[in-house]
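Asks: sequence and predicted structure below; questions after.
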Amino acid sequence: MTKAIRVHRTGGPDVLSYEDVTVGEPGPGEVRVRHMAIGLNFLDIYYRTGLYPMALPFTPGNEGAGEIVSVGEGVSEFAPGDRVAYVGPLGSYAEERILPAQVVVKLPGAIDFEVAAAMMLKGMTAEFLLHRTFKVGPGHTILFHAAAGGVGLIACQWAKHLGARVIGTVGSPDKAELARQHGCDHVILYREEDFASRVREITEGAGCDVVYDSVGKATFPASLDCLKPFGTFVSFGNASGPIEGFNVALLGQKGSLYATRPTLFTHTADRASLVDMATKLFEAVESGIIKIMISARYPLAAAAEAQHSLEARATTGATVLLPA
């Protein structure tokens, strides 16, 4: 028996139950992983509340890092004792779990387990946003909402390294300073300022090449007003609620804009792409281009408390859960 968080009904953080579970042995093409650290993400809340429906009961969580305990038939890339990390199917809020070997990558010795667990989903998200959704480079101006969040801190550092001018929105002066320390050239306090007007001021009316928006309802459609003609609106989350009643004609009215709603798991469905994305992320962290900020650590048993803090926007950077 091992311990895991289980969700038997959707709702608030109180539906997260810390229970004994049976893991079993890996089947063909699978590995069993013992977690040393587990990542916490806003995505976990979408599943818990039912915004993203799942068959009940389930164990939440999409990322973790640890060691291979055993491997199933046909698995040759991994062996017991290997240090690994992953972003994959639900089930990481557990001391141990079974995973398809194809979603797991070997973890370089220079990256510790907590850093790996804190960065896999967020860092791989930053990778596909900046390198695959809209290829950011010198001369580009980007707007990144929630710049002091887990994805934001990684993405803003990376975008700055790629040569972009980086504008970020945050909710407090403390978060503003943090965003500046992690690559933002300009920071907008969205609770105190009209962010679309400030973007126009900062860019002298030109607007941004791309807006990355994980906030959703609260920042739409104003995010479109931040773009230059033919600019790209990238929606990749719904922290304030989903965007409803999207009128595609707005894209024409506001400058022949492009809009997309990519997901990480479409990119990582191909093993070669997954490995390439992870390699780029690991290299960026090992070289110091990206520094991973872990702001909080909770025991796995306190997952409800950790999610409450995340949902209340009381966190900055990344939070990890630690098995007993």
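Replies: Good, I have the coordinates.
Asks: can we go C-alpha only for contacts and neighbour counts from here?
Replies: Will do.
Asks: list the residues that contact Asp82.
Replies: Going by CA atoms under 8 Å, 6 or more residues apart in numbering, Asp82 touches Glu67, Ile68, Lys106.
Asks: take a look at this one as well, against the first:
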Amino acid sequence: MNANAVSIKRQGAPEEMVLEQQEIAAPGAGQLLIEQKALGLNYQDVYHRSGFYPLSLPSGIGTEAAGVVLACGEGVDEFKPGDRVAYAGGAPGAYSSHRIMPADRMVKLDDGVELGDVARVLLKGMTVEYLLNRCVPIGTGKTALVYAAAGGVGLLAGQWGHHLGATMIGIAQGEAKCSLARANGYSHVIDRSCEDVAARIRELTGGKGVDVVYDSVGKASFETSINALKPRGTFVSFGTTTGAPPAVEAAQLQKLGSLYFTRPTLVTYTASRQELLDSAGTVFRMLRDGHLRVHRGADYRLEQVVQAHHDLESGRTSGACLIIP
């Protein structure tokens, strides 16, 4: 069997991605052959392609997809051909019409779940789940600051935090994105294109600061983020869209009020199969109960993947985007 798949031979600009035919072998022991119907577009795909994350080359790109099981390898008893499944995370290679995947990293889907919505939300939703539920749990009486509030993760974080009872402050750029964030759980949204972010945070918190910052930006936002925290607040650095944040010194955390700093990853928080199933199950339950809405961003064909990466990197996207193989 042949698959249409995107690969790179060297890391760099979006144009390094090439769509080609690749032969797909039969699934081995503990593996599934998946016909992929919808592929997630995530910023970590940019990290893999650009070289921010090192890869062994040549390599595929993409880490999230939803589809249907075509065949099962020896020893697989949890799945059968025809099952609807999804995955998020693991080695790059999701930008493909078909893929071999380890069965223990797959999640079985209910019949009523739309595959496109799963591919839009699974990785982003599990990211929000571990950040807000387990990394630094928030709830009533807590105030959280979230960057890129109109992005795929940001919109889900606003809704999730609002459901938990926290006061959510978002940062976005431009009135359209700020309005979108306000409609998705944020009590306050700061427009970084025309407002002084640090001053607005002080104003909104009465000078006290926030309990937690969920920062996906990195280098460019580091000083604003660390100074936005109240004493004993927590800086959660989970993304680096502008480059890695500077090294954090223990003395700086002490001086600014016994602060905490953490650099978590979804890989760590879904390391075991049970953690993976629990996290995905929580996301699906939040969707089913109406506490989360999927904001459908742009759809791209697999042959439009170069344009998709240009749009994502330039900030022209909002919500959760999709690639159709």
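Replies: All right, it came through fine. Every value quoted in this text rests on a predicted model; they were computed, and no experiment measured them.
Asks: what's the TM-score here?
Replies: Once superposed, the chains reach a TM-score of 0.98 (TM-score structural alignment, normalised by the length of the first structure), with 323 aligned residues with a CA RMSD of 0.9 Å.
Asks: from the contacts of Asp82 of the first structure, which land in strands?
Replies: When the contacts of Asp82 of the first structure are checked against strands (DSSP state E), the matches are Glu67, Ile68, Lys106.
Asks: measure the last one to Leu40 of the first structure for me?
Replies: Lys106 of the first structure is 20 Å from Leu40 of the first structure, where distance means CA to CA, to the nearest Å.
Asks: also Ile154 of the first structure?
Replies: When Ile154 of the first structure is compared with Leu40 of the first structure (using CA to CA), they lie 15 Å apart.
Asks: would you map the helices across the first structure?
Replies: Using DSSP state H, the helices of the first structure run over 42-49, 113-128, 150-161, 173-181, 195-202, 249-253, 264-268, 271-286, 303-311.
Asks: who wins for proximity to Gly81 of the first structure among these?
Replies: Taking CA to CA, helix 113-128 is the member of these nearest to Gly81 of the first structure, at 13.5 Å.
Asks: mean deviation, that closest one versus the second structure?
Replies: Mean deviation of helix 113-128 of the first structure relative to the second structure after superposition (mean CA distance after the TM-score superposition for the first structure): 0.5 Å.
Asks: in that helix, which residues are buried?
Replies: For helix 113-128 of the first structure, the neighbour count (16 or more other CA atoms under 10 Å) marks 113-128 as buried.
Asks: what's the match for Ile226 of the second structure in the first structure?
Replies: When the first structure is aligned by TM-score structural alignment, Ile226 of the second structure is paired with Leu224.
Asks: same thing with Val68 of the second structure?
Replies: So Val68 of the second structure corresponds to Glu67, using TM-score structural alignment.
Asks: endpoint to endpoint, stretch 57-75 of the second structure covers what distance?
Replies: Taking CA to CA as the measure, stretch 57-75 of the second structure stretches 30 Å from start to finish.
Asks: contact partners for the closest residue to Met17 of the second structure other than its chain neighbours?
Replies: Closest residue to Met17 of the second structure apart from its sequence neighbours, by CA to CA, 6 or more residues apart in numbering: Ile8 at 5.0 Å. Applying CA under 8 Å, 6+ apart to Ile8 of the second structure gives the contacts Glu16, Met17, Val18, Arg49, Leu57, Pro58, Ser59, Gly60, Ile61.
Asks: how about TSV for the ones in strands among the contacts of Asp82 of the first structure, with neighbour count and distance to Thr315 of the first structure added?
Replies: What follows is those, written out as TSV (neighbours: other CA atoms under 10 Å; distance: CA to CA, whole Å):
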residue	neighbour count	distance to Thr315 of the first structure
Glu67	21	28
Ile68	23	31
Lys106	19	29
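Asks: out of those, who's nearest Lys135 of the first structure?
Replies: Lys106 (26.5 Å).
Asks: what does the closest one align to in the second structure?
Replies: Using TM-score structural alignment, Lys106 of the first structure pairs with Lys108 in the second structure.
Asks: nearest residue to that match in space, please, no chain neighbours.
Replies: Val85 (4.5 Å).
Asks: please identify the buried residues of stretch 37-57 of the second structure?
Replies: Within stretch 37-57 of the second structure, the residues that qualify as buried are 37-50, 52, 55, counting by 16+ other CA under 10 Å.
Asks: now do the contacts for the equivalent of Tyr95 of the second structure over in the first structure.
Replies: Under the alignment defined by TM-score structural alignment, Tyr95 of the second structure corresponds to Tyr93 in the first structure. Each residue near Tyr93 of the first structure by CA under 8 Å, 6+ apart is listed here: Ala4, Ile5, Ile38, Thr59, Pro60, Gly61, Leu300, Leu321.
Asks: how about the equivalent of the first one over in the second structure, nearest residue that isn't a chain neighbour?
Replies: The one in question is Ala4 of the first structure. Residue pairing (TM-score structural alignment): Ala4 of the first structure is matched to Ala5 of the second structure. Once flanking residues are discounted, Ala5 of the second structure sits nearest to Ser96: 4.0 Å by CA to CA, 6+ apart.
Asks: give me every residue that touches the residue most central in space within the second structure.
Replies: By CA atoms, centre = their mean, the second structure has its centre lying nearest to Lys124, at 3.4 Å. Residues counted as contacts of Lys124 of the second structure (CA under 8 Å, 6+ apart) are Gly152, Val153, Leu156.
Asks: any chance of those residues in TSV, plus neighbour count?
Replies: Shown next, in TSV, are the contacts of Lys124 of the second structure (neighbours: other CA atoms under 10 Å):
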residue	neighbour count
Gly152	26
Val153	23
Leu156	29
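Asks: could you dump the residues you listed into TSV with distance to Val306 of the second structure added?
Replies: Below are those laid out as TSV (distance: CA to CA, whole Å):
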residue	distance to Val306 of the second structure
Gly152	19
Val153	22
Leu156	26
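Asks: ok so, going back, JSON lines for the helices of the first structure, including distance to Val23 of the first structure?
Replies: Shown next, in JSON lines, are the helices of the first structure (distance: least, CA to CA, whole Å):
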{"stretch": "helix 42-49", "distance to Val23 of the first structure": "21"}
{"stretch": "helix 113-128", "distance to Val23 of the first structure": "20"}
{"stretch": "helix 150-161", "distance to Val23 of the first structure": "30"}
{"stretch": "helix 173-181", "distance to Val23 of the first structure": "40"}
{"stretch": "helix 195-202", "distance to Val23 of the first structure": "48"}
{"stretch": "helix 249-253", "distance to Val23 of the first structure": "49"}
{"stretch": "helix 264-268", "distance to Val23 of the first structure": "24"}
{"stretch": "helix 271-286", "distance to Val23 of the first structure": "25"}
{"stretch": "helix 303-311", "distance to Val23 of the first structure": "20"}
